[in-house]
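[1] Sequence and predicted structure below; questions after.
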Amino acid sequence: MSSALNNQTRAAKAPPSWLVLTAVALVAVNLRPVLSSLPTLTSDIVATTGWSSATIGVLTTIPVLCMGIFALTVPALAMRFGRKHLVILALVSLSVATLLRAVEAVPELLFLSAFLAGVGIAFVAGLIPGIVREQLPHALGRATSTWIAALMVGAALGGALTVPIAQSLGSWSLALAFWAIPALIALAAWTFTERNSPAHDRPSTTVRIRELPWRNKIAWALAMSMTLNSIIFYSSLAWIAPSYQARGWTQENAGWLFGLFTSAQVVAGFVLVALAVRIKYRRTLFTIAIVATAIALISMAWLPDFLPWLILLILGFFLSGTFAMTLGLISEYSKDSASAARLSAMTFFITYTVAAAGPLIAGVLLDYFDSWSMVFTILAGIAVLQLLTVLPLRRNVHVD
C-alpha cells in the first residue's frame, strides 16, 4: 500500500506532458547558437586576433570533440546526479561559455568558451532521447520531431541574427555573448518545469563503456552515417560564411546566406523526420537527401555565384534533414531509456570525436591549397561515402 501511495504521489507531482515538451524544446534551442553564431563573425575575429584559418577551425573543433568525449560520461553522471540536475549543469555550462565571449580584450577565452560549450551540449544531447522516451512515451514521434526542430531553430537564429546584433551593438564579442540570454531563459524554464518532478529521476541501470553496443552492425551503421554527415555539417558551419566573404560578398550578405543555410534546417527538422516515420522506403529518402547534399557542395565548389541562395537552402535542408532522420532513429531503435542511453553514448562518442576534425582539416586544407573549390569538393566526396552507411538502416529492429 505504501508503494502504491508513493507511486500516486510521484505521478501527481510529475509535470504535464506539454510543459515537459516545451521545456525540452527551449533547452534544445540553445544547443546550436553557440556554434552557429561564431562563423558569421570570423572576419572580425581574425581582424582582432590575426589568427590563421586553421586556428579559427579549432574553435569549432573543440566543442565538437568535447561533445564526443563527454558523451561517454553522461550515463554515469546521470546515475550519480540525476537527469534533471545534469541538464541544469549543462545549461549553466552553456551560459558561462557564452558569457565568456564578451571579453574581447582576452580573445583566448574563446577556447575555454568552446570547451565549456562542448561539455554542455554533450550532456544535453545524451540526456534528451532518454528523457523523451521516459517522460513522453505516448508522444514519442511528436516529441522527437519537436526537439530536433527546436535544435534547428537555434542554429538558424544564431546564424541569421548574430551579424545584425553585432552591427547594432558595435561589438562582435557582445554579439556572441548575447546568446547567453536564451540559455538563461531555458535554465529558468527547465528548473521551473522539473521542480515538481519525481525526486528519483536516475536511470534504472548504469551504462558502462563495455556494455555499449560495439558489436551491433546497426549501431555502427547509424554511428558512421551520423559521423560522415557531421563532418560535412560542422565543416560547412565553420566555413560557409567565410568562403562567401572571401569570394567578394559583404559580411552582412554572407551572414544572410549563412542564415538561409541554417533556416532551411528548421523546415527539414519537421518535414523529413515526419516523412521518414511514415514512408515505406526510408532508405530512398536518405539517398535523395545525400545526393542533393553532394550536388549542392559541388555547386558551391565550382559555381559559387550560381543561385547561391537556392544552393544553400538545398544544402541546409538535406544535410540537416539527414542528420535529423538519423538522430530520430536513436529513439526508434531503443527498447527503453536504458538502451537509448547506451546507443546515444556510443553514437555521439564516435560521431563527434571523428567529426571534430572536420573544421580543423578544412582550415588546414584552405591554408595549404588556398582553394575553396578543393575544400567543398572533398566534402562532396564524403557525402557520396555516406550513401554506403544508410543501407543497413532498416525498420523494425532494436539495438540492445
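    Good, I have the coordinates.
[2] Every contact and neighbour count from this point should use C-alpha atoms.
    OK.
[3] residues near Ala4, how many?
    9 (other Cα atoms under 10 Å).
[4] Helix or strand: which one has Ile361?
    Under the criterion of DSSP states H and E, Ile361 resides in helix 357-369.
[5] Buried ones in that helix, by neighbour count?
    357-366 (16 or more other Cα atoms under 10 Å).
[6] Packing partners of it?
    helix 53-69, helix 217-246, helix 372-389 (3 or more Cα pairs under 8 Å, 6 or more residues apart in numbering; DSSP states H and E).
[7] Put this next to the previous one:
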Amino acid sequence: MRGAFNLLLVVLLALNLRPILTSIGPLLEPMRASTGLGYQQAALLTALPVLCMGLMPLLHPWLRRWLSEHGGMLMGLAAIAVACLWRLQLDTVWALIASAVVAGLGVAVVQGMMPGLVNRWFPGRLAATMGLYSAALMSGGGLAAVLGPHISGYFGHWQAGLGIWAVPALLGLLAWAVLRPRQDTPTLANGGGGHWFGNRRAWLLAVYFGLINGGYTSMVAWLPAYHLEHGGTAQGGADLVGLMTLFQVAGALGLPLLLRRFADRRLGLWLALSIQLCGFLGLLLAPTAAMGLWVALIGLGLGSCFSLSLTLTLEHLKTPAEAGSLASFVQGIGFIITGIVPYITGWLRDVSGDFQASWVLLTCTVLAMLLVTARFAPQGYAGAIARPERAAQALS
C-alpha cells in the first residue's frame, strides 16, 4: 500500500510541473491583443520559469540545510497555486511576467527534489518509475495546452485558461500533506552530495540534459504561432501541442520499458535523438506536407530523451542522496540552457521573419548530441564521476 501511495504522489506532483508553460502558447494571440504582449516578452513567459527551474536546484545543497523536503514541497506547490490564482486577474504584461517567475520558482523547488525522491522510493525500478514520472509531467503539460482554449472560451476570457491550473496544484498540496511517508528523509549534510561545479562529468551531463531537451521549450513556446503562420487556428495549434504530448508520454513510458533489460542507456538515447532529428528535418524541409507527423516524431523523441537522460544521471552514483544531489545540479544547469533556447529561437524568428532558422538551430543541436551520447558508456560511470578526493583514494 505504501508503494501505491508513493506512486500516486509521484504522478500528482508531476502533473503540476508543466501547465504554467504549455497553457501560454495556445492563448498567445488573445493575450497579445489584450495586453500588447510582444514575441520577445512572450518568450519570457516560457524562458523565465525554466531559468528558475535551473537556478533553484543549484541552491539545493544550501537550501536543504534549513528547508526540509516536506516544507519545500508545500512551499513549491503553494507558489504554483498562488501564481495561477493571480493569473485569473491579470491584464498587464509585467504582471504576467511576474506570475511566471512565481510559478517557475514553485516548479523549480518541487522538480528539483523529484529525481532524488524517486530514486529513494523506487531504487529497484528506477527506469520504469522515471518513465512514469516523465509521462505524468508531460501529460499535465498536454492537458493544459489542449483544454486551455476551451476553458477560456467557456468563461469568456483568456485568464481562465491560465488560472484554472491552481486546482491540480491545490490537490497536489493536499495529497502531499496527507499521503507522504512520515519517516525521516536523508539530508545532503548527512548523505553526502555537496555541489558538483568542479566535476567535468557533471557539467557534461548538465549541458547534455539541457540541449537534449531544448526542443521541448521551443515547441511549447512557438508551435501554436508556427501553426497560425501556416493557416491554422489557435485551437489547432493547441491540438498539435496535445498531439506532441501524447507521443511524449508514449516515448517516456514505452522506450525505457522496451529497453529495460539493457544497462547501457546510449541505445535508447541514440534512437530517441534520431526520431527527434527526423521530426525537425520534416518541419524544415516539408512543413505543410505532414505537420502532425513531424510534431508526433518530435514528441516521441523528446519524451524518451527526458526520461532516459535523467535515468542516465541517477545511475552514475549508487547512494540516493548523492544521486539526487547530482540530479539537482544537472537539472539546474540543464534547465538554464533549456530556458535560453526558446528565447534564441524566438529571436531567430524575429530577425529572419519565419521559423526556419529556429528549426535549423534545433536540428544542429540534435546532431551534436548524437555524437556526445557515445561518451556515456556505463562501465565508465564510476571513473568519470569520481571527485578528485575519490579518485585519489581509488589509486592509493
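    That came through, no problem. Quantities reported herein were computed from a predicted structural model and do not represent experimental measurements.
[8] what's the TM-score for these two chains?
    Overlay of the two chains. TM-score (TM-score structural alignment, normalised by the length of structure 2): 0.90; 383 aligned residues with a Cα RMSD of 2.1 Å.
[9] Pull the most distant pair out of the buried residues of helix 357-369 of structure 1.
    Using Cα to Cα, the two most remote members of the buried residues of helix 357-369 of structure 1 are Ala357 and Leu366, lying 14.0 Å apart.
[10] ok, back up a step: wait, which of the helices and strands packed on helix 357-369 of structure 1 is closest to Thr162 of structure 1?
    Using Cα to Cα, these put helix 217-246 closest to Thr162 of structure 1, at 12.1 Å.
[11] List the buried residues of the closest one.
    Result for helix 217-246 of structure 1 [16+ other Cα under 10 Å]: buried residues 218-245.
[12] Would you map the helices across the stretch 1-150 of structure 1?
    2-13, 17-29, 33-36, 42-49, 53-69, 74-81, 83-100, 109-135, 140-169 (DSSP state H, counting those that start in this stretch).
[13] any chance of these in CSV, plus distance to Thr389 of structure 1?
    As requested, the helices of the stretch 1-150 of structure 1 are exported to CSV (distance: least, Cα to Cα, whole Å):
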stretch, distance to Thr389 of structure 1
helix 2-13, 42
helix 17-29, 27
helix 33-36, 26
helix 42-49, 33
helix 53-69, 20
helix 74-81, 26
helix 83-100, 31
helix 109-135, 22
helix 140-169, 21
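[14] counterpart of stretch 108-120 of structure 2 in structure 1, which residues?
    The aligned range for stretch 108-120 of structure 2 in structure 1 is 122-134, by TM-score structural alignment.
[15] mean shift of that stretch relative to structure 2?
    Taking mean Cα distance after the TM-score superposition for structure 1, the mean distance separating stretch 122-134 of structure 1 from the aligned residues in structure 2 is 1.7 Å.
[16] Give me the contacts around that stretch.
    24, 28, 66-68, 70-71, 74-75, 83, 86-87, 90, 140, 143-144, 330-331, 336-338, 340-341, 344-345, 348 (Cα atoms under 8 Å, 6 or more residues apart in numbering).
[17] Which of the helices and strands packed on helix 357-369 of structure 1 sits closest to Ala183 of structure 1?
    Nearest to Ala183 of structure 1, of these and by Cα to Cα, is helix 53-69 at 16.6 Å.
[18] My guess is Gln135 of structure 1 contacts Ser17. True?
    Yes - using Cα atoms under 8 Å, Gln135 of structure 1 makes contact with Ser17 at a distance of 7.4 Å.
[19] intersection of neighbour lists for the two?
    Counting by Cα under 8 Å, 6+ apart, nothing touches both Gln135 of structure 1 and Ser17.
[20] out of everything not next to it in sequence, what's closest to the counterpart of Leu348 of structure 2 in structure 1?
    Matched across to structure 1, Leu348 of structure 2 falls on Leu365, judged by TM-score structural alignment. Leaving aside its sequence neighbours, Leu365 of structure 1 sits nearest to Val375 (Cα to Cα, 6 or more residues apart in numbering; 6.7 Å).
[21] What distance do you get for the one you found to Ser299 of structure 1?
    12 Å (Cα to Cα, to the nearest Å).
[22] same check, this time on Gly82 of structure 1
    When Gly82 of structure 1 is compared with Ser299 of structure 1 (using Cα to Cα), they lie 47 Å apart.
[23] Flag every buried residue along stretch 367-381 of structure 1.
    By neighbour count with 16+ other Cα under 10 Å, stretch 367-381 of structure 1 contains the buried residues 372-380.
[24] just stretch 7-16 of structure 2 next, same as before
    In stretch 7-16 of structure 2, counting by 16+ other Cα under 10 Å, buried: 7, 9-16.
[25] what's near enough to touch the alignment partner in structure 2 of Ala156 of structure 1?
    Aligning on TM-score structural alignment places Ala156 of structure 1 opposite Gly142 in structure 2. Gly142 of structure 2 makes contacts with 19, 22, 241-246, as judged by Cα under 8 Å, 6+ apart.
[26] ok, of these, which one's closest to Gly303 of structure 2?
    Thr245 (8.1 Å).
[27] The closest one: which element?
    Applying DSSP H and E, one finds Thr245 of structure 2 within helix 234-258.
[28] Output the contacting helices and strands for that helix.
    Taking 3+ Cα pairs under 8 Å, 6+ apart as the contact cut, helix 234-258 of structure 2 packs with helix 126-155, helix 214-229, helix 291-314.
[29] in structure 1, what residues pair with that helix?
    Under TM-score structural alignment, helix 234-258 of structure 2 corresponds to residues 251-275 of structure 1.
[30] out of everything not next to it in sequence, what's closest to the equivalent of Lys318 of structure 2 over in structure 1?
    Residue pairing (TM-score structural alignment): Lys318 of structure 2 is matched to Lys335 of structure 1. Closest residue to Lys335 of structure 1 apart from its sequence neighbours, by Cα to Cα, 6+ apart: His398 at 6.5 Å.
[31] Stretch 287-296 of structure 2 aligns to what range in structure 1?
    Taking TM-score structural alignment, stretch 287-296 of structure 2 hits residues 304-313 over in structure 1.
[32] Buried residues of stretch 165-179 of structure 1, list them for me.
    So, applying 16+ other Cα under 10 Å, buried residues of stretch 165-179 of structure 1: 165-166, 172-179.
[33] Same list as before, those residues that is, but in CSV and with secondary structure included.
    As requested, these are exported to CSV (DSSP: H, G, I helix; E, B strand; the rest coil):
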residue, secondary structure
Ile165, helix
Ala166, helix
Trp172, helix
Ser173, helix
Leu174, helix
Ala175, helix
Leu176, helix
Ala177, helix
Phe178, coil
Trp179, coil
